[in-house]
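Q: I need the structure of the sequence given here:
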Amino acid sequence: MAEVVGPRLYSCCHCRNHVALHDDVISKAFQGRHGRAFLFSHALNIMVGPKEDRQLMTGLHTVADVDCSDCRGVLGWKYERANEETQKYKEGKFILENLNIVKENW
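A: A predicted model of the protein is given here:
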């Protein structure tokens, strides 16, 4: 069996572009539009779309969709602003849906 070299990370499920590091996972207990999602402190090789207000399960948030910078596939969204004080910890963080990402170097 070959030894794994490099960090554990997540890639776009369509083109395998690296989009997040496993070390940047904050929580695995989030819900995306299409099922389970992870909250990440950082994301890479992405494009952030225009901001919009969206009513989510935890209240009204200003979010921006996040796309893969390579294939332009939708990965999730970035929390730009939270209206509820208890949700402010999400600001500047990224939701990547499990449906759209795959594990690499595990």
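Q: alpha carbons only for contacts and neighbour counts from here, please
A: OK.
Q: contacting residues for the residue lying closest to residue 105 once chain neighbours are set aside?
A: Distances taken as C-alpha to C-alpha, 6 or more residues apart in numbering place residue 8 nearest to residue 105, at 5.0 Å, with adjacent residues excluded. With C-alpha atoms under 8 Å, 6 or more residues apart in numbering as the criterion, the residues that contact residue 8 are 21-23, 103-106.
Q: another one to check against the first:
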Amino acid sequence: MAELMASRAYCCFKCQNLVAFHDDIVSKDFQASNGRAFLFSHAMNIILGPKEDRQLITGLHTVADVYCSDCGEELGWKYIKAYEETQKYKEGKCVLEKFKIIKGNG
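A: The predicted model follows:
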């Protein structure tokens, strides 16, 4: 059972703090400034930065950067509000950059 959990969890690449579970992935087709990213329905052990409006590829969103609660590494961002109707599904979800997270031993 422990081995099954190990491949089903994602951790901060710097300090191995558990930040998300594989089962919470909504999409693997997201793009961040530094490459691919995953959209998660839920992330844990993170700290939210200040909210700001940001023009992204899919339109204007209110987002907050997310940081590892242990080491403070920036891991991605959380969608607070989407202004386009077709983007509303992202609200409350987190994008974690693929190169900032590793499969871990949650």
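Q: about what we covered before: and the residue nearest to residue 105 of the first structure, how far from residue 28 of the first structure?
A: Residue 8 of the first structure sits 15 Å away from residue 28 of the first structure, going by C-alpha to C-alpha, to the nearest Å.
Q: same thing with residue 18 of the first structure?
A: 18 Å.
Q: ok, these two, which is more surrounded?
A: residue 18 (22 against 14; other C-alpha atoms under 10 Å).
Q: I'd say the more buried one and residue 46 touch.
A: No. With contact defined as C-alpha atoms under 8 Å, residue 18 of the first structure does not reach residue 46; the gap is 9.1 Å.
Q: assumed residue 86 of the first structure was part of a helix.
A: Yes. The assignment for residue 86 of the first structure (DSSP: H, G, I helix; E, B strand; the rest coil) places it in a helix.
Q: can you get me a residue count around it?
A: Around residue 86 of the first structure there are 9 residues (other C-alpha under 10 Å).
Q: one more: residue 92 of the first structure?
A: 15.
Q: that one against residue 64, yeah?
A: No. At 10.3 Å, residue 92 of the first structure does not count as touching residue 64 under the criterion of C-alpha under 8 Å.
Q: now the common contact residues for the two.
A: What both residue 92 of the first structure and residue 64 touch, as defined by C-alpha under 8 Å, 6+ apart, is the set 78-80.
Q: can I get those residues in JSON lines including secondary structure, neighbour count and distance to residue 97 of the first structure?
A: Below are these laid out as JSON lines (DSSP: H, G, I helix; E, B strand; the rest coil; neighbours: other C-alpha atoms under 10 Å; distance: C-alpha to C-alpha, whole Å):
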{"residue": "78", "secondary structure": "strand", "neighbour count": "26", "distance to residue 97 of the first structure": "12"}
{"residue": "79", "secondary structure": "strand", "neighbour count": "21", "distance to residue 97 of the first structure": "14"}
{"residue": "80", "secondary structure": "strand", "neighbour count": "18", "distance to residue 97 of the first structure": "17"}
